[in-house]
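Engineer: whatever this is, show me its structure:
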Amino acid sequence: MSRLRLILGDQLNINHSWFRERGADAADIIYVLMEIRSETDYVVHHAQKVLGIFAAMRGFANALRAAGFHVHYIRLGDADNQHHFINNLRELVNRFGISAIERQQADEYRVESLLLGASSELGIPVSCVDSEHFLADREKIAKKYADKIPRMEFFYRELRKQYRILLDENNQPIGGQWNFDQENRNRWKGDPAIPEWYALSADLTDIWQEIQSCGVHTMGDAQAANFPWPITRAQAKAWLKHFVENGLPNFGEFQDAMTTQSPRLFHAGISFALNIKLLHPLEVIHAALAEYEAGRVSISTVEGFVRQILGWREFVRAVYWARMPHYAELNELQHHRRLPRWYWDADTKMNCLHHAISQSLDGAYAHHIQRLMVTGNFALLAGCAPDEVDAWYLGIYIDAFEWVEMPNTRGMSQYADGGLVGSKPYAGSASYINKMSDYCKGCHYNHKRRHGEGACPFNSLYWHFHVRHAQRLARNPRIGMTYKLWGKMSEQEQTLTLTQAEIYLKKLDNL
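Structural biologist: Below is the predicted model:
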């Protein structure tokens, strides 16, 4: 073999142009995948995340072999595994007489930076090609948005026009408006019925035992004997089909709703398959559009779903590549507290947080409002350090890769970027959580109380957050009403509320 092609664990795209080469063109190519500790250990990952990626990688390698490609796969426990990309590549270059390495763009800055130095480290040419997955060109968006980041809405409209999505013959949005977000904010009250997710149950016990025997530290339940996530392209396609037929019709109306009765409601749960590239974003979008065109879903529903894929997913990637590595250091609000201990075990009397964190530990999943307005909201109000919040989100969710996690967390959730991603801090009191969920029912804390015995911590912390950041935030037109309401409270009410917040901030671990 003279050429080595490196495939990362989130590059399982069987439709990449690499795999259209056959015969003599592919005879001198060896494809390499590797399970390494430098990837399992940079944060504490959820057990299902490590297990799911390794299982998908092994399945992908087997599919390539079955198609006639030469594959070299390095397992976690292999004796000659040096657990580092460059060190493993050096050994393979010598073993197989490799004269050139080819790779796809890495999605995470830390990996891309490492691989950019591979040629000088190894002494042979290393070329890079596009991963052929995303809808916005990385080099173009990084250059275009180096100085100014647009609002997501305008970024989204540009891509709608570029790909001719939900446009009429006059290049105007179908339905008369670009965004139906206002119609997609209803609370779920028990009807319609919640559909089951597509049922999967792979036995990955052997792989999990390998991971454990190597001493990889994880969190959460592995569910190795009945692994619930798609790990092959066929499974991912079946999952997508099941969602658009069963979940999509009600996704739009209830996409912001939360309930103790289901961790998912009408959400798709396809982000893991998307982010390791078992699915392509355009096939997901077109599957949803087909349901709309067949009259089975409304324009507000399909637009809301398309906006998540074509708009938000691509937008946060644009922010990431336009502003890294400095973006990872931003802490606009100067928050420095540690995350409360119960983020790791869900042992809190706040029902909303107990439920959202429990389901995350059990299933490596929470939908976007649970992440933004429950776990993220509390960390924001409590003034937790963005580095701590980043590491937790990056670890606990099966779909979390830094390019998508960091702008969502450090930017949208924690406002640590000062408004590059979101135009205001997404801070909410118990009123919002009660409006959009049934979490407050039966909670130890009273969602109506700001202070006193049993007062919900979200309420006093909400006001404490706005008061301590008034100099920075009071002029923001999107939250001006908050400060007007605060000004209308009596001095005694203000004092009692802030005093209650200080009490809670001193005992965050025991709330």
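
Engineer: going by C-alpha atoms from here, please, whenever you check contacts or count neighbours.
Structural biologist: Noted.

Engineer: other SSEs contacting the biggest helix by length in the chain?
Structural biologist: When the chain is parsed with DSSP state H, its longest helix is helix 47-66. Judged by 3 or more C-alpha pairs under 8 Å, 6 or more residues apart in numbering; DSSP states H and E, helix 47-66 is in contact with strand 71-74, helix 205-213.

Engineer: show me how far the last one is from its chain's centre.
Structural biologist: Between the centre of helix 205-213 and the centre of its host chain there is 25 Å, according to C-alpha atoms, centre = their mean, to the nearest Å.

Engineer: hang on, the earlier thing: just the buried positions in the longest helix of the chain, please.
Structural biologist: 47-61, 64 (16 or more other C-alpha atoms under 10 Å).

Engineer: stretch 340-360 too?
Structural biologist: Buried residues in stretch 340-360 (16+ other C-alpha under 10 Å): 340, 342-344, 346-348, 350-360.

Engineer: buried residues in stretch 169-183?
Structural biologist: Using 16+ other C-alpha under 10 Å as the test for burial, stretch 169-183 gives 173, 178-181.

Engineer: stretch 19-32 now?
Structural biologist: Using 16+ other C-alpha under 10 Å as the test for burial, stretch 19-32 gives 26, 29-32.

Engineer: circling back to that earlier point, for the helices and strands packed on helix 47-66, give me a markdown table that also has distance to residue 165 and mean neighbour count.
Structural biologist: As requested, these are exported to a markdown table (distance: least, C-alpha to C-alpha, whole Å; neighbours: other C-alpha atoms under 10 Å):
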| stretch | distance to residue 165 | mean neighbour count |
| --- | --- | --- |
| strand 71-74 | 38 | 17 |
| helix 205-213 | 41 | 16 |
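
Engineer: turn those into a markdown table, including distance to residue 245.
Structural biologist: Output for the helices and strands packed on helix 47-66, formatted as a markdown table (distance: least, C-alpha to C-alpha, whole Å):
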| stretch | distance to residue 245 |
| --- | --- |
| strand 71-74 | 37 |
| helix 205-213 | 32 |
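
Engineer: let me know whether residue 315 touches residue 155 as I believe.
Structural biologist: Yes - counting by C-alpha atoms under 8 Å, residue 315 does reach residue 155; the two are 6.8 Å apart.

Engineer: one more sequence to fold, the one below, so I can look at both together:
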Amino acid sequence: MAMTKIRLLLGDQLNLQHSWFHEVDDNHVYVLMEVRQETDYVLHHAQKILAIFAAMRDFAKQLRERGHKVHYVHINDATNLHAIPANLDALIETYQAREVEYQMPDEWRLDQQLYKHSRMSSIPWRMVDSEHFYTSRHQAADIFMGRKQWLMEFFYRQMRTQHQVLMDDKKPVGDQWNYDHDNRKPWRGTPAEPADVRTMHDHSALWDDIVNAGIASFGRPQEREFPWPLNREEALEQLNAFIQHGLPFFGDFQDAMSSKAWRLFHSLLSFALNVKMLNPREVVHRAETAFREGKVPLAAAEGFIRQILGWREYIRGVYWNFMPEYAEKNFFNHQRVLPSWFWNGETKMNCLSHAIGQSLEQAHAHHIQRLMVIGNFSLLAGLQPQAVHQWYLGVYIDAFEWVELPNTIGMSQFADGGLLATKPYVSSAAYIDKMSDYCKGCHYDKKQRIGEKACPFNALYWDFFERNKRLLAKNPRIGMAYRQIEKMDEKTIHDFKHQAQKILDNLDKL
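Structural biologist: Down below sits the predicted model:
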């Protein structure tokens, strides 16, 4: 007698190319579920909930069209118990299943939950690989064994060599590993931002289901003109358009910010990658091929590939090696709550109003907006890193904990004390002005340090280094800041500290 096997698919495991789907077997029941457990563990952007549910529903449809047996639990089903283990137990009973299989979760909490529940089950459970990443969970730990600091560049070179990406035998193409210095140009309006070719969807019925289920969210849903990909086919169209129209200019302007163009030359592929509609190998291969065919500059291809083959895999390695303790790191013991304008973008600081407003509107911001505007301010103001992490995890459509948490806790907030980053990523108004048009027409003056109109970044920047002298003064990468403070007279130091305290006492009113 054939035995029924339940195969669980999580909302970020929408990989049609997985070996599970190579053959149709009537004894395999594929289970996807929309549960409050996943919508409610953090407050999510409306578009994030919509995008994942819509993509899950489309994935189930495609599996059925290929002949696979699918059991789909909708958010408003009367039998939905709204927790993955409870629903699985009910389905084991319904199907009289003899075995459960699930793909390796990418989040620690889900990995623990499923592992612990499997140990209590009366039938065998088996975890299989998600067949997505270049690396295993712990490959980065092996690479960094015995090293105090986990420098991404070291890891990235190993990946390039191992996978022969942008390599001429044992040497990097162009005899240089990293072209970061070529990729820091501000954007002044030319070349024009490419057209947004994403397919628009009407998800108003699904949005009604979400609202009627009582799920809390924030940000603009855009349910009638929803731009995020529904499936692999749409994600591939987006990839094609990026390689042709965005990648040639991506390198030059990857750090640029503009109030006139929120996408610029970014791919917006991270959502499709992180729910596994796309495989990182095919994305990297397309970028390398475009370079080798002479269609994009080396600096552009290398900068883009580094984000995927380097940074993405590296961050995952950090996550799996240091969780769960990593989530609680707070090197500076920062405890301030998030200002109210994190939830509505209503601040007189133009840069933060744009970066946060865009995040609420589009569920997306690029890495410099996340790191050097929102993250920069959060660190300078001493916001609690776990609160910052939860906001980032909720607001961005591509934010899954394995990739978002180390980026926020380590890279952005330096809360791990420098395991991941060699220095805190902070700046005064000067950097933001250099890389954007945000300072033009701002209520605050980018050049002033003291006074009602002084840009808050300026006094906060110097105050951050002054108050953290004991923790940071010996860091060789930030010696210049302390040398400048040493040259300041007592009144200057007193004035910027006083200005910073006034700002910190009135964060909601900035």
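
Engineer: once they're superposed, tell me the TM-score.
Structural biologist: TM-score of the superposed chains, computed with TM-score structural alignment, normalised by the length of structure 2, equals 0.98; 507 aligned residues with a C-alpha RMSD of 1.1 Å.

Engineer: show the residue spans covered by the strands in structure 1.
Structural biologist: 3-6, 29-34, 45-46, 71-74, 100-104, 126-129, 218-219 (DSSP state E).

Engineer: out of residue 315 and residue 155 of structure 1, which sits in the more crowded spot?
Structural biologist: residue 315 (26 against 17; other C-alpha atoms under 10 Å).

Engineer: how close does the longest helix of structure 1 sit to structure 2?
Structural biologist: Compared with structure 2 after the fit, helix 47-66 of structure 1 shows a mean deviation of 0.2 Å (mean C-alpha distance after the TM-score superposition for structure 1).

Engineer: can you tell me what sits against that helix?
Structural biologist: With C-alpha atoms under 8 Å, 6 or more residues apart in numbering as the test, helix 47-66 of structure 1 has contacts from 9-10, 12, 14, 33, 35, 40, 70-71, 73, 204, 207-208, 211, 218-224, 227, 229, 231-232, 276, 363-364, 397-399.

Engineer: my read: residue 427 of structure 2 touches residue 462, true?
Structural biologist: No - applying C-alpha under 8 Å, one finds residue 427 of structure 2 not in contact with residue 462, separated by 9.3 Å.

Engineer: neighbour-wise, which of the two wins?
Structural biologist: When residue 427 of structure 2 and residue 462 are compared for neighbours, residue 462 comes out ahead with 22 against 18, by other C-alpha under 10 Å.

Engineer: leaving out sequence neighbours, find the closest residue to that one.
Structural biologist: With sequence-adjacent residues excluded and distances taken as C-alpha to C-alpha, 6 or more residues apart in numbering, residue 462 of structure 2 is closest to residue 496, at 7.1 Å.

Engineer: check contacts around that neighbour.
Structural biologist: Contacts of residue 496 of structure 2 (C-alpha under 8 Å, 6+ apart): 449-450, 459-460, 462-463.

Engineer: and which of these is nearest to residue 238 of structure 2?
Structural biologist: Residue 238 of structure 2 lies nearest to residue 460 out of these, by C-alpha to C-alpha, at 40.1 Å.

Engineer: spit out the contact partners of the residue nearest to that closest one when sequence neighbours are not counted.
Structural biologist: Leaving aside its sequence neighbours, residue 460 of structure 2 sits nearest to residue 500 (C-alpha to C-alpha, 6+ apart; 5.2 Å). When contacts are counted by C-alpha under 8 Å, 6+ apart, residue 500 of structure 2 is found next to 456, 459-460, 463.

Engineer: got those as JSON lines, with distance to residue 403 of structure 2 and neighbour count columns?
Structural biologist: As requested, the contacts of residue 500 of structure 2 are exported to JSON lines (distance: C-alpha to C-alpha, whole Å; neighbours: other C-alpha atoms under 10 Å):
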{"residue": "456", "distance to residue 403 of structure 2": "30", "neighbour count": "29"}
{"residue": "459", "distance to residue 403 of structure 2": "32", "neighbour count": "26"}
{"residue": "460", "distance to residue 403 of structure 2": "28", "neighbour count": "27"}
{"residue": "463", "distance to residue 403 of structure 2": "30", "neighbour count": "24"}
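
Engineer: let's see which of those end up in helices.
Structural biologist: 456, 459-460, 463.

Engineer: Throw the residues you listed into TSV and include distance to residue 437 of structure 2, thanks.
Structural biologist: As requested, those are arranged in TSV below (distance: C-alpha to C-alpha, whole Å):
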residue	distance to residue 437 of structure 2
456	17
459	21
460	21
463	25
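
Engineer: out of those, which comes closest to residue 402 of structure 2?
Structural biologist: Closest to residue 402 of structure 2, out of all of these and judged by C-alpha to C-alpha, is residue 460, at 30.3 Å.

Engineer: just checking, the closest one touches residue 381?
Structural biologist: Yes - in this structure, residue 460 of structure 2 is within contact of residue 381 by C-alpha under 8 Å, at 6.7 Å.

Engineer: surely residue 109 of structure 1 touches residue 323?
Structural biologist: No - look at residue 109 of structure 1 against residue 323 with C-alpha under 8 Å: they stay out of range, at 10.5 Å.

Engineer: of those two, who's got more company?
Structural biologist: Taking other C-alpha under 10 Å, residue 109 of structure 1 and residue 323 do not tie; residue 323 has more neighbours (19 against 16).

Engineer: list the buried residues for stretch 403-419 of structure 1?
Structural biologist: 403-419.

Engineer: show me where the stretch 101-250 of structure 1 has its helices.
Structural biologist: Here the stretch 101-250 of structure 1 has its helices, by DSSP state H, counting those that start in this stretch, at 109-116, 118-122, 138-144, 152-163, 205-213, 233-246, 248-251.

Engineer: mean shift between the third one and structure 2?
Structural biologist: Taken against structure 2, helix 138-144 of structure 1 registers an average deviation of 3.9 Å after superposition, with mean C-alpha distance after the TM-score superposition for structure 1.
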